[in-house]
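In: Next input, structure requested:
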Amino acid sequence: MKIAIRADGGLQIGMGHIMRSLVLAKELKKNNNDVFYVCKQSSLLPEKYEAGINKVKEQGFDVIIINEGDIFAELSKIQADCLITDSYDVNEEYFNIIKKYFKFTGYIDDMNLYYFNVDFIINQNIGAEEWKYKVNKGTKLLLGTDYTMLREEFRRVKDKFIDERIHNIMITVGASDFNGITNKICDYLKELHFKFHVIVGPCFTKENIYELMKLSEKNKNIELHFHADMIKIMNECDICISACGSTLYELASCGIPTIGLIVADNQKKIGEKLNQLKVIKNLGFYQKISKKKLCETIKDLDRNIEKRQEMSKKSMEIVDGKGVNRIVSYLEYINNN
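Out: Got it, this is the predicted structure:
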């Protein structure tokens, strides 16, 4: 099947849509599907979507560039059997129009904002199976952590050994950090005795990177990681401070006790649900998190190995690593029937 994936990434919108759709794209390609991307380009700000386009090309996929001001006319020219959209730049009109251009259409969702005139919806998030979607009678709903799309290295991970005390802490807020959340966290925690492994994403601003480098030079317990090997760092760390996005599922697969920060509205339900299940300790929206609260949470986990062991065990139970295979199997089924 010839499959087009409509997604963007960049400095302001982050790389979440690109990163999770790439997991699906690679698995589809492995199963002999012809997969390519359709990405927007801005005539006013050519660098706006550059990071996303470059990442897709680096992973070996062709990219068709469309003008962000004339999306429908551009999409009508795309030759594919199936269009999968992973973007917030959509509405009901979008789904109604693209339905005319492709044999199958699907949407990767995490907000449930519209009536979806599509053939299938993928929502990989915890608790999504409880949501009431407005869809056509025949629309297939692929919902919940049975459909979580994990990168290949996170699909077969051994149980996590939980040390008596915490020594190494990972900090990650995503590929972009327009609001300087990483800088704020590091400034809060720099005086603690732990070693901090800080992930610097490809879309961090130059100003924030410069400030982080200065902070790291002054505080030897802060180590910056560029082009990070995420699974290696996760396995080396005792706990993680993470945004409540897709990275939570990778951390869960590794059994890493995690302190969650909500850095975008679409992360609220994920953070709250995983906190309710005692998989993570969710501190809420990053703007409201104080130095005292963050430090106390880390110290509490440091003193409480039983709590960390429970978090690790529960986290490894929520994902089985087969989510993307289930999605690919469904797409093969609809193509053959």
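
In: From here on, just use CA atoms for contacts and neighbour counts.
Out: Will do.

In: Show me the strands in the stretch 201-337 of the chain, by range?
Out: Read by DSSP state E, counting those that start in this stretch, the stretch 201-337 of the chain holds these strands, from start to end of the chain: 222-226, 239-243, 258-262, 280-285.

In: Quick one: list the elements packing against the longest one.
Out: Strand 280-285 makes packing contacts with strand 258-262, helix 268-276 when contacts are defined by 3 or more C-alpha pairs under 8 Å, 6 or more residues apart in numbering; DSSP states H and E.

In: Check which helices and strands the first one sits against.
Out: To tie it back to what came earlier, the one meant is strand 258-262. In terms of contact count using 3+ C-alpha pairs under 8 Å, 6+ apart, strand 258-262 is assigned the packing partners strand 239-243, helix 268-276, strand 280-285.

In: which other helices and strands contact the longest one?
Out: Think helix 268-276. Looks like helix 268-276 contacts strand 258-262, strand 280-285 (3+ C-alpha pairs under 8 Å, 6+ apart).

In: and stretch 313-331, which residues are buried?
Out: Judged by neighbour count (16 or more other C-alpha atoms under 10 Å), stretch 313-331 contains these buried residues: 313-316, 318-328, 331.

In: Just send the strands of the stretch 201-337 of the chain back as JSON lines, with distance to residue 154 and mean neighbour count too.
Out: Output for the strands of the stretch 201-337 of the chain, formatted as JSON lines (distance: least, C-alpha to C-alpha, whole Å; neighbours: other C-alpha atoms under 10 Å):
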{"stretch": "strand 222-226", "distance to residue 154": "19", "mean neighbour count": "16"}
{"stretch": "strand 239-243", "distance to residue 154": "16", "mean neighbour count": "25"}
{"stretch": "strand 258-262", "distance to residue 154": "16", "mean neighbour count": "27"}
{"stretch": "strand 280-285", "distance to residue 154": "18", "mean neighbour count": "22"}
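
In: max-length strand in this protein?
Out: Of all the segments of type strand in the chain, defined by DSSP state E, the longest one is strand 34-41.

In: just to revisit the earlier point, what's the closest of the helices and strands packed on strand 280-285 to residue 160?
Out: Nearest to residue 160, of all those, is strand 258-262, at 12.8 Å by C-alpha to C-alpha.

In: Now show me the structure for the sequence below, then we'll compare the two:
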Amino acid sequence: MSPNAVLLIRADAAPHMGTGHVMRCLALAQAARREGLDVHMICRLGVDWLRERLAREDIPLHCLPDMPPVAEAPDSLLRQLQAASLPVPGTAAAPIWVVLDGYHFDTACQLAVMRAGYRLLVIDDYAHLPEYHCDVLLNQNISAELLTYQGNIGRKLLGLDYVLLRQEFRDAHKRAQMRIRPQRPLNILVTLGGGNFIEYLEKIAAEMTLPEMTGHSVRIIQGAMNTERIRAAFARGPARLEVLPRVDDMPSLLLDTDLCITAGGSTCWELCCLGVPFLTILGAENQRHICYWLAEKGYAPRFSRVAFMAMLTDAQYCRHMVARLDQLVDAQGAARVLAPCKQLKA
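Out: I've put the predicted structure just below:
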């Protein structure tokens, strides 16, 4: 990308799909703005707090109506990219890049974007399409290089070197290294993403209803879940419960967390960056490899009552995990994603 290149980021969020696609794209948008690119985010936002979160960024936001479809129609996608306020190929010497992040953008969408004259960066998680057609393919997950990607792909960026962490996590990394942790975890956070995953949460609550939780604090990031059902799920437990309807400063919350229970998505890499021990919940098929790899390599166990009790009561076990987590990711992934794109001319 040249200094005057344009980056059009296309990602959506909704209760049934969560907010992870948009939030990791925000990390890429922040990095692109630092390098002087003209960045636009084009999103369907079915989660109210996320709309407010993006509005605080110095990044133009183009909100689309309705909820994300099962499959985006290629002609509809091109109309979204070619709105009156957005540049189109052929109108400037600088390249115009499109970023597609979402499982509803299929091979037909990729081909339509490429044929319209855009450069294309596709963000993927588990090689779910039979073919990919793009200038750059990004999969930031563990062992992504073991997946088989077919199609016309210019360059593949695979693995944890390319993890997309937002600016606030880059800023919080040094604070995390200076943090003094309690002997045993007192503040426990449960975060399952921005969608409605109440059934998973109710199962977690049942396993956490233990006398050993007396004197502990449990915080739940609400997402799109019903407050009363959350409170009912934890009503029998002795821990103090706090439901967080929204989180404006996720790094600070994680720095005040001694143990986290999380879905196996991008939050895992944020926890690694800040050295917070965690257990994973398999909330979607695309998270399976992440959850199993983290458990197999000893970075983060799968959540169960036995695993939770081990981390709750064994101080040495928790300290050992914290010491390892910082080895997995750093805060430079977004810059590494942009680097190869700069080499491609208009």
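
In: What is the subsequent helix or strand relative to the longest strand of structure 1?
Out: Note on strand 34-41 of structure 1: by DSSP states H and E, the next helix or strand toward the C-terminus is helix 50-58.

In: So what touches that next one?
Out: Outside of helix 50-58 of structure 1, the residues within contact range by C-alpha atoms under 8 Å, 6 or more residues apart in numbering are 8-11, 15, 18, 22, 37, 39, 41, 62-63, 202-203.

In: Average offset of it relative to structure 2?
Out: After superposition onto structure 2, the mean distance of helix 50-58 of structure 1 to its aligned counterpart is 4.9 Å, using mean C-alpha distance after the TM-score superposition for structure 1.

In: Which one of the contacts of helix 50-58 of structure 1 is nearest to residue 257 of structure 1?
Out: Among the contacts of helix 50-58 of structure 1, residue 15 lies closest to residue 257 of structure 1 (C-alpha to C-alpha), at 23.9 Å.

In: To which residue of structure 2 is the closest one aligned?
Out: Under the alignment (TM-score structural alignment), residue 15 of structure 1 pairs with residue 19 in structure 2.

In: Identify the residue nearest the geometric centre of structure 1.
Out: Computing the C-alpha centroid of structure 1 and ranking residues by C-alpha atoms, centre = their mean puts residue 246 first, at 3.0 Å.

In: didn't that one look like it was pressed against residue 16?
Out: Yes: when contacts are counted by C-alpha atoms under 8 Å, residue 246 of structure 1 is listed as touching residue 16 (7.5 Å).

In: Wait, residue 245 of structure 1 touches residue 265, no?
Out: No: between residue 245 of structure 1 and residue 265 no contact is recorded; they are 10.3 Å apart, counting by C-alpha under 8 Å.

In: Who has more neighbours out of those two?
Out: residue 245 (22 against 10; other C-alpha atoms under 10 Å).

In: what residues are up against the counterpart of the more buried one in structure 2?
Out: Counting by TM-score structural alignment, residue 245 of structure 1 lines up with residue 265 in structure 2. Contact criterion C-alpha under 8 Å, 6+ apart gives 20, 287, 290 as the residues in contact with residue 265 of structure 2.

In: Which residue is the nearest non-sequential neighbour of the equivalent of the second one over in structure 1?
Out: Aligned counterpart of residue 287 of structure 2 in structure 1: residue 267 (TM-score structural alignment). Nearest in space to residue 267 of structure 1, with sequence neighbours left out and distances taken as C-alpha to C-alpha, 6 or more residues apart in numbering, is residue 244 at 5.3 Å.

In: Can you give me the buried ones in stretch 291-309 of structure 2?
Out: Of the residues in stretch 291-309 of structure 2, those buried under the neighbour-count criterion (16+ other C-alpha under 10 Å) are 291-295, 299-304, 308-309.

In: can you list the residues that contact that stretch?
Out: Stretch 291-309 of structure 2 is touched from outside by 142, 207-208, 261, 264, 277-282, 321, 324-325, with contacts defined as C-alpha under 8 Å, 6+ apart.

In: give me the element the residue lying closest to residue 243 of structure 2 once chain neighbours are set aside is part of.
Out: Nearest-residue entry for residue 243 of structure 2: residue 220, 4.9 Å, with adjacent residues in sequence omitted and distances by C-alpha to C-alpha, 6+ apart. Using DSSP H and E, the secondary-structure element containing residue 220 of structure 2 is strand 217-221.

In: who does that strand touch, helix- and strand-wise?
Out: With 3+ C-alpha pairs under 8 Å, 6+ apart as the test, strand 217-221 of structure 2 has strand 187-191, strand 240-244 packed against it.

In: do you know which of the ones you listed lies nearest residue 116 of structure 2?
Out: strand 187-191 (39.5 Å).

In: Have a look at how far, on average, the helix or strand just after the closest one is from structure 1.
Out: Elements were assigned by DSSP H and E; along the chain past strand 187-191 of structure 2, the next helix or strand is helix 198-208. Here the mean offset of helix 198-208 of structure 2 against structure 1 after fitting is 3.3 Å, by mean C-alpha distance after the TM-score superposition for structure 1.

In: tell me the angle of helix 198-208 of structure 2 relative to strand 217-221?
Out: The directions of helix 198-208 of structure 2 and strand 217-221 differ by 170 degrees, with axes from the mean of the first three to the mean of the last three C-alpha atoms, to 10 degrees as the criterion.

In: Count the residues that sit near residue 157 of structure 1.
Out: Here the number of neighbours of residue 157 of structure 1 (other C-alpha under 10 Å) works out to 15.

In: Just confirm it contacts residue 253, I think it does.
Out: Yes: Residue 157 of structure 1 sits in contact with residue 253 when judged by C-alpha under 8 Å, with a separation of 6.7 Å.

In: Return every residue with contacts to both of these two.
Out: Looking at what touches both residue 157 of structure 1 and residue 253 (by C-alpha under 8 Å, 6+ apart), there is no common residue.

In: What distance do you get for the residue nearest to residue 267 of structure 1 to residue 208 of structure 1?
Out: For residue 244 of structure 1, the distance to residue 208 of structure 1 under the criterion C-alpha to C-alpha, to the nearest Å works out to 21 Å.

In: the more surrounded of these two?
Out: The residue with more neighbours, out of residue 244 of structure 1 and residue 208 and counting by other C-alpha under 10 Å, is residue 244; that gives 31 against 18.

In: Pull the contacting residues for the more buried one.
Out: Under the contact definition (C-alpha under 8 Å, 6+ apart), the residues listed for residue 244 of structure 1 are 260, 261, 262, 263, 267, 268, 270, 271.

In: picking up where we left off before, with respect to residue 190 of structure 2, which of the contacts of stretch 291-309 of structure 2 is nearest?
Out: residue 261 (4.8 Å).
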